[in-house]
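*Asks:* everything below, folded, please.
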Amino acid sequence: MTTPYLTLDNVSYVLPDGRTLFSNLSAQLDIRRSALVGRNGVGKSILAQLMAGLRQPSSGQCLRQGRIHYLAQQRNFPPDVTLAQLLGVEDRLAALKRIAAGSIETDDFEIVGSDWDLPQWLQQQLELLELGHLSLDMPAQTVSGGEVMQVALLGATLAEADCLILDEPSNHLDAQARRRLAQQLADWQGALLLISHDRQLLAMVERIYELSPAGLKSYGGNYQHYHQQKQDQLEQANDKLQHLQQQRRKENRAMQQQQERQQKRQAKAGRDDHNQAKILLGGRKQNSEKTLGKIQKQQQQRKEQLDGDIANASSHLGQQLPVHVHLDAQAANGSRRQLLTMEELVLPMAAPLQPLNLTLRAGQRLAVMGSNGAGKSTLLKVMAGEMASSAGEMKQCCRLGYLDQQASQLNPNQPLLAQLPTGQGKTQGQLRTWLAQLGLDAQKLAIPTGQLSGGERIKAALALLLYGGELPELLLLDEPSNHLDLSSLQALEAMLGQYQGALVVVSHDQTFLDRLQLTDTLLLNPPVWQLAPC
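*Replies:* Below is the predicted model of the structure:
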């Protein structure tokens, strides 16, 4: 039997507002490569932090063996957080600087240890990652998301851990960086837990844990095995619900017929016994009413049991039903009218790029691709009018919707419903239904969007884009698949497949891109732009 690195023993966690996030979770993480999946907001990141010792459970215990390194999801950073801090080397670099300046403090020498060539070694590693242009004292918020994640992954290798817990490590990574990550994970000799919805990474693991309101369940095998098992469970749950509903209809008919027979017997007894003594008639009537009452009580108990069974089956099925993104009916548009044009446009980039000449037409579906830091997000910001170009001209003549990586279109201090206008055929009841189908229930709609999980914020921003007014004719989506759970990702793919408008999407998720029916790709290979049909 393999040695467990992490053991969860009846672990529960209660949120500050008193809600129980999960309860009585038990599992063992050993040397096998494992993954943790689950719906957005179910508590995966909090569970990972409990495993890493960064939080304490409300009850139960988490036992650890060996050194554990936790890599958190990368979000917005405060201005004072540097790349050196992401690497976890800021203390050693600062001590080296003090020693170079003449310090003879014992503490400084103990901090450095044997890492006298650490700055040179780090620079070599950054060069190998094609990140040699970065400086370790740069603020993390000034660097692209993919570059930040690569630096953080380098920090994970420096930790010399026995067990790695990586929370959405492929988010923001370009294709080459994703290949390097996959190779790093293949070469890793210690225990590994991936919190991820990246289907290519999930294909590499040997076991998948799913966290849901029902608890923590282990599935042997990789994503393909997990996906097949989930499909089988969904079919079984649906069959069980249909069987119980059919059984309830059948038994309701039988109960009704039984009551009708008893009532007929009572009526017949009343006609036959009109010559009997009143005392005998009263006794028979009382017995008959007791019999009918007993039958009705038994029927009510059986009805309540069936109703409870159906409610439980419905709840179980509801937890497994796929997420759905509602899309208003759209008229087919066969025109090829111009929606957006760029003439000799120069992006406000530090790295030089040639001027861009681009025309987007109705129905066009364009993927913007390139390495981290090449300027993909900047291009979408310029298209959306949120950033000015350095030179050139842009004309926009359509309704445009823009979703950035941080879901910054949301007001973090307000609940989502407060940001969604009613009218134009949309009632609050309809909005609540569509949002519930999206995985945002009444509880999530009652809190400010800033308190939602990363995936829930992306869903909320997507809802604001689709339900906040008239449907855009052009969607600009910057890494929309980041943070989304597997069911939500599949729902987004299905919705975009039905969307009749034009689409510009930045993504490094090749599986996602393959399902979008793209017409063109725009490759940024500084300083060159390369536009090609698919």
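*Asks:* when you work out contacts or count neighbours from here on, use the C-alpha atoms and nothing else.
*Replies:* Fine.
*Asks:* just the strands in the stretch 101-250 of the chain please.
*Replies:* 163-167, 191-195, 207-212, 215-220 (DSSP state E, counting those that start in this stretch).
*Asks:* and of the ones you listed, who's closest to Asp478?
*Replies:* Nearest of the strands of the stretch 101-250 of the chain to Asp478, taken as CA to CA: strand 163-167 at 20.0 Å.
*Asks:* and the closest one, what does it pack onto?
*Replies:* Packing partners of strand 163-167 (3 or more CA pairs under 8 Å, 6 or more residues apart in numbering; DSSP states H and E): helix 44-52, strand 68-71, strand 191-195.
*Asks:* would you mind finding the most buried of these?
*Replies:* Burial of the helices and strands packed on strand 163-167 is given as mean neighbour count (mean count of other CA atoms under 10 Å); strand 191-195 ranks first at a mean of 24.
*Asks:* mind putting the strands of the stretch 101-250 of the chain into CSV with distance to Arg337?
*Replies:* CSV is the format used below for the strands of the stretch 101-250 of the chain (distance: least, CA to CA, whole Å):
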stretch, distance to Arg337
strand 163-167, 43
strand 191-195, 43
strand 207-212, 46
strand 215-220, 50
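*Asks:* one more, so I can put them side by side:
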Amino acid sequence: MSPHPHSPSASAIALRGVSFAWPDGTPALTEVSGVFSPGRTGLIGSNGAGKSTLLRLIAGELRPSSGAIDTAGEVGYLPQNIALRPETTIAELLGIDGTLAALRAIETGDVSERHFDAVGDDWDIESRADEALDRIGFSASDLDRPVAAVSGGESMLIAITGLRIRRTPITLLDEPSNNLDRATRARLAEFVDEWPGTLVVVSHDLELLERMEHTAELHAGALTSFGGPYSAWRAHRDAEQEAAQQAARTAQQSLKGEKRQRVEAETKLARRERTARKVQASGSLPKILAGKRANAAQVSAGAMRTNLDDRVRAAQEAVDAADARVREEERISLVLPDPEVPRGRRLVEFTARAPEPGGPDAGAPIVVQGPERVAIVGANGAGKSTLLAQLVTGAPPAPGRPAGALRTERVGYLPQRLVLDEEASALDQVRAAAPGSTPGDIRNGLARLLLRGASVDRPARTLSGGERFRVALARLLFAAPPPQLLVLDEPTNNLDIASVEQLAQALDAYRGGILVVSHDTGFLERIGIDTVLELEPDRGPRGERASGDGAPGARLVRLPSLPA
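*Replies:* Predicted coordinates for the structure are as follows:
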């Protein structure tokens, strides 16, 4: 990438014929051209369209196979899935660990030139970090704390805070609202509203997309830009599609009319030819005159046929052009098998709080039975994912924490942080989970999830976030016998808007039990939640922040309805 001088009228990012192919030759992007304007832009598109790949190309993590990318300055980038080691510190997640280490070395008397180079102009980095962290409930005293002690949502917000601290002219965020609770999403919204420089956000979060000044769509290998938020773009696109569909219907009717006239003309010509042959055979006209008339009729018929063929051809071209303007949206097709769960069948039992020696009684258990749909909600860091993992693995809960026990062995578990064999293909990973299925059956099932062709055989590390999710979902859905209980931790992460709707429809029709953690209230409403349980973290004696697993304690309580 080559930076160019920025002016108010210039684009912040310009793509010129950008193509990219994976090492096995599979194309990801082909001849993409377009611009991102200064300000805030929401980048949308279906799963697999290449949004994450495009961000990685702009950030310089990948190099285009051909074409060029120009940017108006340095680029900061937050990937869709932050790969973190348990020992990673908050300072490392912020991206300021090197500067801090150099600053601390200088403070201890080490005046090596490399430390001054590392600090540069960031002598106030610790105070700026403290100010930025304070806005999200942390402080500079947390810089050496491992990220294993905070939740996935808190990790995401810390990483976004790090990009603000670094103040790059251009920032790229890939699904930044994944795993964020409503309060944390509100903080993210505040960040977005006041973001300095150019911001490009890939997201399926409609509320976040509404805060954008521009909308860009990557569709069918083309990048198009629109001046306005998602709702305005959607209204514009729907109006265009309605007009395109009407034009296609009109063109089709014109084609039918031209074909009908062609058939009628052929019928008339055939009658004329029969009449001419009869006259010629009767001898009522001299042969020379009859021959001249026959030749003239043939020339006239040929000209008429040519004219009619040209009109049919032109009408067909008009139909093709009109059809090309009508979008064909591919969506995942999920049909979940019937697990045949009786209404009275107990699937899960929860205790509101694990008993402690000498502590209060946990009270009556909370029971999930039959095809009940239960949502577990709570703030980031409350320990929702920890509770689901404890339930599925059977690990003992920490003292003072809620506990769960399964009453069925037929459980399908989709964790928040997907664990895939990065070198294995989608086909091999699903075969391992469904050994009784044939490769052909698995390929057909993956095709319904829009995983087709070469993408089925590529290593998981080359797949987009949405494609990785669909591999994990296929491993769950293709199990035999089908699970009686689905345990889903933030299942809408990394899915495009249409796929979220399809998943909601499939789960709404599922006839087994569902236990789901999600911050997407609209999604929970669409799948028909019966029971809402909130995980409330306890605070320490002075009200200090609990760690990422909800320590020192937490309790599970019923809510009358989903939180607003």
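*Asks:* hang on, the earlier thing: between the strands of the stretch 101-250 of structure 1, which gets nearest to Glu479 of structure 1?
*Replies:* Closest approach to Glu479 of structure 1 among those is made by strand 163-167 (16.8 Å; CA to CA).
*Asks:* what range does that closest one cover in structure 2?
*Replies:* Aligned by TM-score structural alignment, strand 163-167 of structure 1 falls on residues 170-174 of structure 2.
*Asks:* hang on, the earlier thing: switch the helices and strands packed on strand 163-167 of structure 1 over to a markdown table; also include distance to Asp514 of structure 1.
*Replies:* Shown next, in a markdown table, are these (distance: least, CA to CA, whole Å):
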| stretch | distance to Asp514 of structure 1 |
| --- | --- |
| helix 44-52 | 27 |
| strand 68-71 | 29 |
| strand 191-195 | 23 |
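*Asks:* what about the match of strand 163-167 of structure 1, how far off from structure 1?
*Replies:* Taken over the aligned residues, the distance from stretch 170-174 of structure 2 to structure 1 averages 2.5 Å (mean CA distance after the TM-score superposition for structure 1).
*Asks:* quick one on the thing from earlier: among the helices and strands packed on strand 163-167 of structure 1, which comes closest to Pro526 of structure 1?
*Replies:* Within those, the stretch nearest Pro526 of structure 1 is strand 68-71; the backing value is 30.4 Å (CA to CA).
*Asks:* with structure 2 superposed, average distance for the closest one?
*Replies:* Strand 68-71 of structure 1 sits 2.8 Å off on average (mean CA distance after the TM-score superposition for structure 1).
*Asks:* cool, and stretch 279-294 of structure 1?
*Replies:* Averaged out, stretch 279-294 of structure 1 is 6.8 Å away (mean CA distance after the TM-score superposition for structure 1).
*Asks:* surely Leu6 of structure 1 and Leu63 touch.
*Replies:* Yes - here Leu6 of structure 1 lies in contact with Leu63, judged by CA atoms under 8 Å, at a distance of 5.7 Å.
*Asks:* tell me which of the two has more neighbours.
*Replies:* Leu6 (21 against 14; other CA atoms under 10 Å).
*Asks:* what residue of structure 2 takes the place of the more buried one?
*Replies:* In structure 2, the residue paired with Leu6 of structure 1 is Ala12, using TM-score structural alignment.
*Asks:* now do the contacts for its match.
*Replies:* For Ala12 of structure 2, the contacting residues are 6, 35-38, 71-72, 170, 198, by CA atoms under 8 Å, 6 or more residues apart in numbering.
*Asks:* cool, Arg253 of structure 1 as well?
*Replies:* By CA under 8 Å, 6+ apart, the contact list for Arg253 of structure 1 is empty.
*Asks:* what does Gln266 of structure 1 give?
*Replies:* Gln266 of structure 1 makes contact with 285, 288, according to CA under 8 Å, 6+ apart.
*Asks:* host element of it?
*Replies:* Assessed by DSSP states H and E, Gln266 of structure 1 sits inside helix 223-272.
*Asks:* what angle separates the helix or strand following that helix from helix 223-272?
*Replies:* Beyond helix 223-272 of structure 1 on the C-terminal side, the first helix or strand identified by DSSP H and E is helix 278-320. Helix 278-320 of structure 1 and helix 223-272 meet at an angle of 170 degrees, taking axes from the mean of the first three to the mean of the last three CA atoms, to 10 degrees as the criterion.
*Asks:* tell me the secondary structure for Glu61 of structure 2?
*Replies:* When classified by DSSP: H, G, I helix; E, B strand; the rest coil, Glu61 of structure 2 comes out as coil.
*Asks:* sorry, back to before: what about the helix holding Gln266 of structure 1, how far off from structure 2?
*Replies:* Mean deviation for helix 223-272 of structure 1: 2.6 Å (mean CA distance after the TM-score superposition for structure 1).
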